[in-house]
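Sequence first, predicted coordinates after that:
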Amino acid sequence: MKAYFIRKATSRETVGLFVAPSLVALAGVVDECCDPTLCEYAPAQTGGLMAADVTASTWPRPAGEAATGLEDAVLSQQWEDDLSAIDSTLQWKPLAPAAWRLLKTLTPAVEGTQPSELTDAENSPK
């Protein structure tokens, strides 16, 4: 599994931080909140999200509990640096090709391909 920062390509608006085993799976997860063909991704380096303060939340969350403990989360120093306009070394790439591969996988009869033709190896980041 790898972690990815996702933003909208045109506006650079933050979409989120996602974890997925391949770019096609990433496109599927991003599709839960916005159109992945309009997004860019950058692999996240070592880092994390941390609870900003002592929290009463626990994991696993009790049934019906809305709080996750990460409502006011802060980025680790590495991620702060990675996402800084001044210090950023992230290389953003379009997510659209993986989104189109996902669509082909979900609609093989329309595209004339079989899902087996779209291997996970070719959909994984290099």
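All right, it came through fine.

can we go C-alpha only for contacts and neighbour counts from here?
Noted.

If we go by neighbour counts, what in the lengthiest helix in the chain is buried?
Using DSSP state H to define each element, the chain has its longest helix at helix 96-106. The neighbour-count check on helix 96-106 (16 or more other C-alpha atoms under 10 Å) flags 96, 97, 98, 99, 101, 102, 104, 105 as buried.

I'd like these as JSON lines, with distance to residue 122 appended.
Compiled in JSON lines, these are given as follows (distance: C-alpha to C-alpha, whole Å):
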{"residue": "96", "distance to residue 122": "15"}
{"residue": "97", "distance to residue 122": "11"}
{"residue": "98", "distance to residue 122": "10"}
{"residue": "99", "distance to residue 122": "13"}
{"residue": "101", "distance to residue 122": "10"}
{"residue": "102", "distance to residue 122": "12"}
{"residue": "104", "distance to residue 122": "14"}
{"residue": "105", "distance to residue 122": "13"}
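
Below is an additional structure, to be compared with the one above:
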Amino acid sequence: MNNFVLSYHPFTVNPSAGQVLNHVKINRHIAQYYAPFPGTYLLKSASTAYELNDSLKGFFEVGSYLLIRFESYWASGQLPQDIWNWINSGSIPLPPPVTPSPPPTIWPQGSLGQALAEWGKSKP
């Protein structure tokens, strides 16, 4: 997989940040992405810079952007270690499964709730 940096002006109206995110998500040339800060995406792609650029230039028709392919051994900076692992290896670790929380216990209010609470205390 090739590593790319996509940089664009995040405060323009066209395309908006949401439109860019949507295009990154559905672009067939982008296998994985990470957005470390506004206006910047780190991308993984099996495509060449030319192919990836071709898939972006129509989208950024009225806006400007910069696409740079980089090798992991030329990169440095301060990002979470998981992201450096991703840049170096080419895979994003899956997050741990979400354990559903138990449903809330709802007690009746007023004197019925108080009676049930007292009854529960007196059970053996």
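Perfect, thanks for sending it. Since this is a predicted model, take the numbers as computed values, not measurements.

Quantify their similarity with the TM-score.
Scored by TM-score structural alignment, normalised by the length of structure 2, the superposition of the two chains gives a TM-score of 0.30; 55 aligned residues with a C-alpha RMSD of 3.7 Å.

quick check, nearest of the buried residues of helix 96-106 of structure 1 to residue 2 of structure 1?
Comparing the buried residues of helix 96-106 of structure 1 against residue 2 of structure 1 with C-alpha to C-alpha places residue 98 closest, at 15.1 Å.

my guess is that closest one meets residue 29, correct?
No. Contact criterion C-alpha atoms under 8 Å: residue 98 of structure 1 and residue 29 do not qualify, at 11.6 Å.

Remind me which helix or strand residue 3 of structure 1 belongs to.
strand 2-8 (DSSP states H and E).

Over to residue 41 of structure 1?
With DSSP H and E as the test, residue 41 of structure 1 turns up in strand 39-43.

For the helix or strand following that strand, name the packing helices and strands.
Sequence-wise, the next helix or strand downstream of strand 39-43 of structure 1 (DSSP H and E) is strand 49-50. Judged by 3 or more C-alpha pairs under 8 Å, 6 or more residues apart in numbering; DSSP states H and E, strand 49-50 of structure 1 is in contact with strand 74-75.

continuing past the strand holding residue 3 of structure 1, what's the next helix or strand?
Following strand 2-8 of structure 1 in sequence order, the next helix or strand is strand 14-20 (DSSP H and E).

Wait, residue 16 of structure 1 touches residue 6, no?
Yes. Between residue 16 of structure 1 and residue 6 there is a contact at 5.4 Å, judged by C-alpha under 8 Å.

Between those two, tell me which one has more neighbours.
Taking other C-alpha atoms under 10 Å, residue 16 of structure 1 and residue 6 do not tie; residue 6 has more neighbours (26 against 13).

dump the residue contacts of the more buried one.
Neighbour list for residue 6 of structure 1: 14, 15, 16, 17, 18, 39, 40, 41, 42 [criterion: C-alpha atoms under 8 Å, 6 or more residues apart in numbering].

looking at these, which has the most residues close by?
Using other C-alpha under 10 Å as the neighbour test, these are led by residue 41, with 27 neighbours.

Could you confirm residue 6 of structure 2 falls within a helix?
No. Using DSSP: H, G, I helix; E, B strand; the rest coil, the assignment for residue 6 of structure 2 is strand, not a helix.
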